[in-house]
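Participant: would you be able to build a 3D model of this:
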Amino acid sequence: MSWNAEFTECFDRCATTMRFTAYLMCGDWHEAEDVMQAAFLKLYLAGPKLARRDGLEPYLRQIVVRTFLAERRRVRWRRERVTDTPPELPEPAGMPEDKVVLWQALATVPPRQRAVLVLRYWNDLSVEETAAALRCSAGNVKSQGSRGLAVLRRTLGPDFGDLPVEV
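Facilitator: As a prediction, this is how the structure comes out:
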């Protein structure tokens, strides 16, 4: 199978999932689209040089996370600006209120901790898989996840449902 055909198949299979993963990390659909497109471009350019192409989805997820984190480092000087429009909420109508509240609270978690939480609890990756995606140690994943959960607990308060105890 040619690289173009493999890439097209990968895009068709993974685009929605990767866009939503990016959205959970950045909290903005437009930025999530940009992150996803940049990640697919990087994958497309790297594809012909890859020795093995059987693990494209984990590799693509890794690119999405790294692109998100690089963007956060690059635009750190930007500050939030007060506007008349409310923050962007998830698109699906009829979504349970607790999910909407959780997603909004996730935006208060620092980017690297947020990436750990999204990979561990939304994408259901193991500690080792998350560490591989972030290029860090398993211990770092555990500590970042623990700190991220602590931020969520403080933000959501004691009356919100049970969050995982440990990463």
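Participant: C-alpha only now, for contacts and for neighbours.
Facilitator: Noted.
Participant: quick check: residue 67 vs residue 8, distance?
Facilitator: Separation of residue 67 from residue 8 (CA to CA, to the nearest Å): 21 Å.
Participant: past whichever helix in the chain runs longest, which element shows up next along the chain?
Facilitator: Criterion DSSP state H: the longest helix present in the chain is helix 3-26. The helix or strand immediately downstream of helix 3-26 is helix 29-46, counting by DSSP states H and E.
Participant: contacts for that following helix next, please.
Facilitator: Outside of helix 29-46, the residues within contact range by CA atoms under 8 Å, 6 or more residues apart in numbering are 7, 11, 15, 18-20, 22-23, 26, 60, 63-64, 67-68, 88.
Participant: please apply the same query to stretch 9-24.
Facilitator: With contact meaning CA under 8 Å, 6+ apart, stretch 9-24 is reached by 29, 31-33, 35-36, 40, 56-57, 61, 64-65, 68, 103, 106, 118, 122-123.
Participant: just the buried ones from those residues?
Facilitator: Among the contacts of stretch 9-24, those that count as buried by neighbour count (16 or more other CA atoms under 10 Å) are 29, 31-33, 35-36, 40, 56, 61, 64-65, 68, 103, 106, 118.
Participant: surely residue 163 is in contact with residue 149?
Facilitator: Yes - at 7.4 Å, residue 163 counts as touching residue 149 under the criterion of CA atoms under 8 Å.
Participant: more neighbours: which of those two?
Facilitator: More crowded of residue 163 and residue 149, by other CA atoms under 10 Å: residue 149, with 23 against 10.
Participant: from residue 141, how far off is that one?
Facilitator: Computed as CA to CA, the residue 149 to residue 141 distance reads 12 Å.
Participant: before we move on, what about residue 54?
Facilitator: Using CA to CA, we find residue 54 at a distance of 25 Å from residue 141.
Participant: would you do the same for the sequence below? I want to compare the two.
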Amino acid sequence: MPTAEDDFHAFVVARTPALSRTAYLLTGDAHLAEDLVQTALFKAARSWGRIQGSPEAYVRRILYTQNVSWWRARRVKETALGSYDAPAASADTDLRLTLEEALGRLTPRQRTVLVLRFFEDLTEVQAAHVLGIGSGTVKSITRQALGRLRTLAPELAELIGDPA
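Facilitator: Below is the predicted model of the structure:
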């Protein structure tokens, strides 16, 4: 009979790559992403026996809230993306690199909102709930971040779309 420890270990092995990708998109830094995933998994391990429902959703929520705590405390400094060997999600490597570079030039708050809205596919209301801010604020940050991406990387216009 598998124990809670066995279940947690299986979860960590199976979901760490996906959690790491999300953390990297949130932070824009491979080392901070590792720290973020480790922090989230540590917090989840302490509560593993009490987690009801989806442990994935629970751990992702920890990722988001911990990242928000970091940028609220201003401990996360804006840095250019390093030489992280992210897995190629697309055959168009130039587009991926351009997008990574442009995301790296956004503020942590803008990057977090865009990751939640478009990578994690959350609605404005869901993203607002996760971040502990109003949905109007999420809408405003999304508009500002997309505008900044249009300015920083006009070659991404097809991906970003026209302002409405």
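Participant: ok, which stretches of structure 1 are helices?
Facilitator: Assigned by DSSP H, the helices in structure 1 fall at 3-26, 29-46, 56-74, 97-106, 111-117, 127-134, 138-156.
Participant: now the fifth one: which residue numbers in structure 2?
Facilitator: What it means is helix 111-117 of structure 1. Mapped onto structure 2 using TM-score structural alignment, helix 111-117 of structure 1 covers residues 108-114.
Participant: repeat for the first one
Facilitator: The aligned range for helix 3-26 of structure 1 in structure 2 is 4-27, by TM-score structural alignment.
Participant: does residue 79 of structure 2 touch residue 104 like I think?
Facilitator: Yes - judged on CA under 8 Å, residue 79 of structure 2 makes contact with residue 104 at a distance of 7.0 Å.
Participant: neighbour count for the two, which is higher?
Facilitator: The neighbour comparison of residue 79 of structure 2 against residue 104 (other CA under 10 Å) goes to residue 104, with 21 against 14.
Participant: distance to residue 167 of structure 1 for the helices of structure 1 - can I get that in TSV?
Facilitator: Formatted as TSV, the helices of structure 1 follow (distance: least, CA to CA, whole Å):
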stretch	distance to residue 167 of structure 1
helix 3-26	17
helix 29-46	25
helix 56-74	18
helix 97-106	16
helix 111-117	8
helix 127-134	8
helix 138-156	5
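Participant: identify the residues contacting residue 49 of structure 1.
Facilitator: For residue 49 of structure 1, the contact set (CA under 8 Å, 6+ apart) is empty.
Participant: run a quick neighbour tally on residue 47 of structure 2.
Facilitator: 10.
Participant: ok, the one 5 residues further on next?
Facilitator: By other CA under 10 Å, the residues close to residue 52 of structure 2 number 8.
Participant: and it, how far is that from residue 148 of structure 2?
Facilitator: 39 Å.
Participant: alignment lookup: residue 161 of structure 1 to structure 2.
Facilitator: That one, residue 161 of structure 1, aligns with residue 157 by TM-score structural alignment.
Participant: report the contact partners of the closest residue to its match other than its chain neighbours.
Facilitator: Spatial nearest neighbour of residue 157 of structure 2, chain neighbours left out: residue 150 (6.3 Å); criterion: CA to CA, 6 or more residues apart in numbering. For residue 150 of structure 2, the contact set (CA under 8 Å, 6+ apart) comprises 156-157, 160.
Participant: and those, which is closest to residue 129 of structure 2?
Facilitator: The nearest member of the contacts of residue 150 of structure 2 to residue 129 of structure 2, counting by CA to CA, is residue 160 at 24.1 Å.
Participant: quick one, what contacts the aligned residue in structure 2 for residue 55 of structure 1?
Facilitator: Under the alignment (TM-score structural alignment), residue 55 of structure 1 pairs with residue 54 in structure 2. Applying CA under 8 Å, 6+ apart to residue 54 of structure 2 gives no contacts.
Participant: relative to residue 26 of structure 2, how far out is residue 54 of structure 2?
Facilitator: When residue 54 of structure 2 is compared with residue 26 of structure 2 (using CA to CA), they lie 21 Å apart.
Participant: ditto for residue 64 of structure 2
Facilitator: For residue 64 of structure 2, the distance to residue 26 of structure 2 (CA to CA) stands at 8 Å.
Participant: any residues in contact with both of the two?
Facilitator: Contact criterion CA under 8 Å, 6+ apart; residues shared by residue 64 of structure 2 and residue 26: residue 112.
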